[in-house]
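*Asks:* Return atomic coordinates for the entry below.
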Amino acid sequence: MTRDTPRIRLSTLRHDVPASLVVFLVAVPLSLGIAMASGAPLISGLIAAVVGGIVGGTLGGSSVQVSGPAAGLSLVVVDLVHTYGWRATCMITLLAGAVQLVLGIFKAARAALAVSPAVIHGMLAAVGVIIALAQLHVVLGGTSQSSAIANLIELPGQIADLHGHKVAVGLLTIMVLALWTRLPGPVKSVPAPLAALLAAACTAWAFGWDVTRVDLSESVGEWAFPVLPQGDWHLVVAAVLLVALLAGCESLLCSVAADKMHGGKRADLDQELTGQGVANMVTGALGGLPVAGVIVRSTTNVRAGARTRCSTILHGVWVLVFALGFGWSIKLIPLEALAALLVFIGVQMVNLGHIKKVHGHGEVPVYLVTMAAVILLGLAEGVLAGLALAALLALRRLTWVTVLKREDSAGRLHVTISGSLTFLGVPRLTHELRAIPAGTDVGLDLNIDFMDNGAFEAIHTWRLDHERMGGSVHIDELHDEWYALAASGARMFPAKSPPKAPDRWWLPWAHRSRPSLPSIPPGDSSEPVECRLTVGAREYHQRTAPLVRPIFTELARRQQPSHLFITCADSRIVPSLITASGPGDLFTVRNIGNLVPRRGSEPHDDSMVAAIEYATQVLGVHTITVCGHSGCGAMAGLLSGGVQAGSLPGLRRWLRHGNHSLATFIEREGDRLHGGALDVLCRVNVQQQLENLRTYRKVDEQVRAGKLELVGLFFDIGSARVHMVPPLRPTSQASTRNAAQTGAVSRG
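*Replies:* This is a model prediction of the structure:
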């Protein structure tokens, strides 16, 4: 015995025992009502509740799911009882359990989750409507008809011929069920179904109403072992499979839903299906209803505080004790009260929340078709109709084709076709392509992951016709060359192109394990760097060029950047990466130390002056950004007084443009010359270069007029973070506002 065993037992006593009692109080009336709706002996509902709790709870794969007779299967059971009789229906249940057991052993549980939830919800809603219409006649003192349509037609006459006491008991039950959830918390601790049946039974007994009583005595004495169904064995096999699949799907979906309600161990779906199979074999042999996971009882179990499967097992034990020791008390329950309980359950099975969920995914037609077909045709027919429609809609989505057209300034028409090109998309494809005027210069971009022969013939035929009429077609395939291969007569790929993994272009060469890039150890200069550049260019042509070609086609005529970006030549600074910018966004100037020589300073530097003039007066940029970085070698050279520049005369002359930064640093940060001085100077340098930009008359005029903003950035290489650097003096209201609102960077 482990040290944790007493703790586990205490937890069971504190949480699972009270939860099992709550579920027991819910299970008894529901089990009786479902047996009544199924046209089966009432004791069969209690047998199923006992077996579902003890056997299903012990062998199942979920720690909180509660199994028992399910309202969703009542429609199937009614038809089976009517066709083969009750004992043969029990044999069908037993055989269905064997099928579930085999499926669980072969780990087929996950396949059941492939069924569209819209079909399941539509089926359950239809079953709820059928149960409610059928039992409403019993509530009104009459008898239900053979079909939902017949019940609906007979309903006005039934209402006109009301039976006083029986109707009163039914209405009282429904009223208690409807109002119970609005009562204070301590009162609601009693389950609503139990409270409603108790209220109906006590009221009928107190006033001596003439109602129909529930009697289990005959059901207990009539038990016999199941017999094989007589009739067409094809139909028998279909019935077995229908019960097995419906009960299995409902159990697995309920198990998945129950996992979302608690934080314990997740369910083992294959074990759950195996446990359900054994439970159905046992309940079939004992004369019980088919067993499935029930969402109402499972939800009640979780909300009542259940922690382990002990709660589920104990609830089955309590049902067994009640049936053996207190079964006589059930005869006090009016049959009309059970019918009213079923009407209420049936209405609740039409869950508006499910409609909202499927509406968000465009599956309302599947829900409605399944629901209507089950009501009008039958359960199996309705489920098949729903599955067929769901498959058609899924196929339509997978083969949906989008065609986008746009004309550039040169009059060339760009057409982008996206999706999976199959024969199903040919009508739309040909309609869009034939609408292109004859003689047009067309750039056709194929952003597709599959093309069958029908789609290829449609595009190829249109291309030949369009070119024969004087137009031109330039085809660019952004992924695999489906069109080019088909045109050449090569064998096509057997399946759709798998989605490509994101191309991590921003990683350094040394961090990419691609065979196309030669691996050169750090410090090894035996192989020239041009090898990597050449391979990288080839990789660019293969992977990236097809994707960015439409963008560069637009940019080929002119550039219109919005920013002049001045930064250091340091190889670790990648402007497009740290600013999330793309081609055409930044007009970039890089030099040692991200320095901006002051106007008229020596040594004279026309390259920076030319870039500033061209950016502000020709390109019309709105922002000039100076971006420094941590650990800058140029600033380290300044701090060393030029010593670190060594025998590099050109570098020493260039660093003179940083003297103003060093002077500002000493003036403002003189007390920080030791410890972290380098990064402080790097930040001050950014501020000083913003000041240097103001020495250019055109820049200063545009800044004062609010037409140009000066922005300082600092890239901390170690943390890969970009920080805002405030200017030494305010520039304009616009730039101050921009600095205050910038949320993409941290303030430093």
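*Asks:* CA atoms for contacts and neighbours, from now on please.
*Replies:* Fine.
*Asks:* Kindly provide the distance from the residue nearest the centre of the chain to residue 349.
*Replies:* By Cα atoms, centre = their mean, the chain has its centre lying nearest to residue 361, at 10.8 Å. The spacing between residue 361 and residue 349, counted by Cα to Cα, to the nearest Å, is 21 Å.
*Asks:* Could you also give me the structure for this next sequence, so I can compare it with the first?
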Amino acid sequence: MTTQLESPRPARRGPGAPRWPKETFGADLGASLVVFLVAVPLCVGVAVASGVPVELGILTGIVGGLVVGLLPGSTMQVSGPAAGLTVLVASAVDQHGLAALGVIVLGSGLVQIVLGLSRLGTWFRAISPSVVQGMLAGIGLVLILGQIYPVGGLAQPESTWTKFAGIPDLLVTTVTSPAGRSGLLLAVLALVIMALWKKAPAQLRLVPGALLAVVATSAVAALFAMPVQKVEVGSLLSALNVPTAAAWGELATPAVLGSILTFALIASAESLFSAAAVDRMHDRPKTQYNKELVAQGAGNTICGLLGALPMTAVIVRSATNVQAGAKTKLSRILHGFWLLLFVMLLPGVLAFIPTAVLAALLIQAGWKLLELRQVVTLVREHRSEAFVLVLTAGTILATDLLIGTLTGLAVAIIKTAIDVSRLSVRAEHDDEHVRVELGGNATFLRLPRLLDHLEQLPTGKHVHLDLTTVRHLDRACYQAVEHWAAQRRRGNCTVEVALPARVG
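*Replies:* Below you'll find the model as predicted:
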């Protein structure tokens, strides 16, 4: 007698079953505390780098935890203000004012919701990896170039050119002024602590290196009364930047509409690329891209209503969440609750943090975005892909994020079109006949090469042109071949053309 064994089906959660089981609560609670400790300095640092009040950065982190954390889409991703958007935010605030920030963020959130409901989220995975890496590297370069100024106690210039041009004055100020020397010392100390902490035992590394660096350097600055600028913190409620009627009037201007689309596309791409990376780090349920895009849009819509910073899923916090042992969405929800509790009960603690230390955190984040080892590997193995990467990053540095990314995408598309249009031409000659066999893809991009080969064939011989092995023959090449064959026949030459089964 044989018995058939059925594969076990996952138990369905009944209406009375707990949403987050007791057996995973302890792991999620511990992970949420670790992610919270990582999120605090990053939320503050991103806000400072973006040129907005510190409270707006923390507010975005709270919404990312309590709102996006509850919505379907991803299990392990943690959302909040991202270092990669500081360039966009600073530019938007400079051009349109802080009052318009909420309108831009809200508009971008609505665009994300539409993209998700239209099931376009999965299409973001079709973007060339070299363009994505170039975009991140460009953001990293801009971030590093901008944050070296707060280290020296100076405000960062607006354009890339002025940032480069101001480096000599920055060096002089850093070396000669007490604030510059103190800021440099604290920034270097923070970077050294974070680098050495990676080599500490795993049990100790449960305390994030960024948090340890902030606490240690803030203590040094207070103990020695260093003359450095520190974070300015106010009430969370008083910092709300609810869009006014005048700000809503900006919605009709092309510049604001362009900013909305730019925010939406970049934030969506960063969130979904982060999802792809985080999904490889755990064995929990994988991200549902369209639902995640809707969740990010809902979070940005609420952030826009509050006038806060835009949010994305952030790889640093998400990776920390996985590494800290999170099991369910509860960990990222609780991290938002701890942020809210902290800013309500202990906001004065942030006033001890030197801005030079936050700049050091963002410089480290920018350095990670560069991923130089991968760039070197790409240069060695795929030079054309490396060219797209370097071009994208360089254009972002020279112009802005949108132009640089679009340039990279355009070049990647052209490169792909050339790669898939490879055409082989093989000719066999004898006394009276010439047999020409084509292979690959005959598209208009290879039309000049095809015509060169055909026009060089000797006259007076019978030509057999075999295109049956061509995978794709577009209309341009088909018409060119037919025109060439007709010309030959008018010159009393015999030509046979064997066409593929299908002409595109």
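*Asks:* what comes up buried for stretch 165-176 of the first structure?
*Replies:* Residues 165, 166, 167, 168, 169, 170, 171, 172, 173, 174, 176 are the ones in stretch 165-176 of the first structure that count as buried (16 or more other Cα atoms under 10 Å).
*Asks:* Where does that stretch end up in the second structure?
*Replies:* Counting by TM-score structural alignment, stretch 165-176 of the first structure falls onto residues 182-193 of the second structure.
*Asks:* what about the matching stretch, how far off from the first structure?
*Replies:* Taken over the aligned residues, the distance from stretch 182-193 of the second structure to the first structure averages 1.4 Å (mean Cα distance after the TM-score superposition for the first structure).
*Asks:* residues of the strand ranked longest in the second structure that come out buried?
*Replies:* Across the second structure, the longest stretch assigned as strand under DSSP state E is strand 433-442. For strand 433-442 of the second structure, burial by neighbour count (16+ other Cα under 10 Å) applies to 434, 436, 437, 438, 439, 440, 441, 442.
*Asks:* ok, back up a step: for the buried residues of stretch 165-176 of the first structure, which one is nearest residue 469 of the first structure?
*Replies:* Lowest distance from residue 469 of the first structure to these (Cα to Cα) belongs to residue 174, with 75.2 Å.
*Asks:* And for that closest one, nearest residue in space, chain neighbours not counted?
*Replies:* Spatial nearest neighbour of residue 174 of the first structure, chain neighbours left out: residue 340 (5.9 Å); criterion: Cα to Cα, 6 or more residues apart in numbering.
*Asks:* Please identify the helix or strand for the one you found.
*Replies:* Taking DSSP states H and E as the criterion, the element that holds residue 340 of the first structure is helix 335-349.
*Asks:* now residue 722 of the first structure
*Replies:* Secondary structure from DSSP H and E places residue 722 of the first structure in strand 721-725.
*Asks:* so where is that strand in the second structure?
*Replies:* Going by TM-score structural alignment: strand 721-725 of the first structure matches no residues.
*Asks:* what's the single longest strand in the first structure?
*Replies:* Counting residues, the longest strand found in the first structure (DSSP E) is strand 441-451.
*Asks:* how big is the angle separating that strand from strand 413-421?
*Replies:* Counting by axes from the mean of the first three to the mean of the last three Cα atoms, to 10 degrees, strand 441-451 of the first structure lies at 10 degrees to strand 413-421.
*Asks:* From residue 254 of the second structure, how far out is residue 106 of the second structure?
*Replies:* Distance of residue 106 of the second structure to residue 254 of the second structure, computed by Cα to Cα: 16 Å.
*Asks:* okay, these two: which has more neighbours?
*Replies:* Legend: neighbour count by other Cα atoms under 10 Å for residue 106 of the second structure and residue 254, higher for residue 106 (27 against 10).
*Asks:* From residue 232 of the second structure, how far off is the more buried one?
*Replies:* Distance of residue 106 of the second structure to residue 232 of the second structure, given as Cα to Cα: 26 Å.
*Asks:* tell me which element residue 414 of the second structure falls in.
*Replies:* helix 401-419.
*Asks:* Onto which residues of the first structure does that helix map?
*Replies:* Mapping helix 401-419 of the second structure onto the first structure (TM-score structural alignment) gives residues 379-397.
*Asks:* Show me which residues of that stretch are buried.
*Replies:* Applying 16+ other Cα under 10 Å to stretch 379-397 of the first structure flags 379, 380, 382, 383, 385, 386, 387, 389, 390, 393 as buried.
*Asks:* Moving C-terminal from the longest helix seen in the second structure, which element do we reach first?
*Replies:* The longest helix of the second structure (DSSP state H) is helix 22-50. Next helix or strand after helix 22-50 of the second structure toward the C-terminus (DSSP H and E): helix 54-66.
*Asks:* Where does that next one end up in the first structure?
*Replies:* The counterpart of helix 54-66 of the second structure in the first structure, counting by TM-score structural alignment, spans residues 42-54.
*Asks:* Show residues contacting the matching stretch.
*Replies:* Stretch 42-54 of the first structure is contacted from outside by 27-28, 31-36, 66-69, 216, 219-220, 276, 279, 282-283, 286-292, 312-317, 319-320, 323, using Cα atoms under 8 Å, 6 or more residues apart in numbering.
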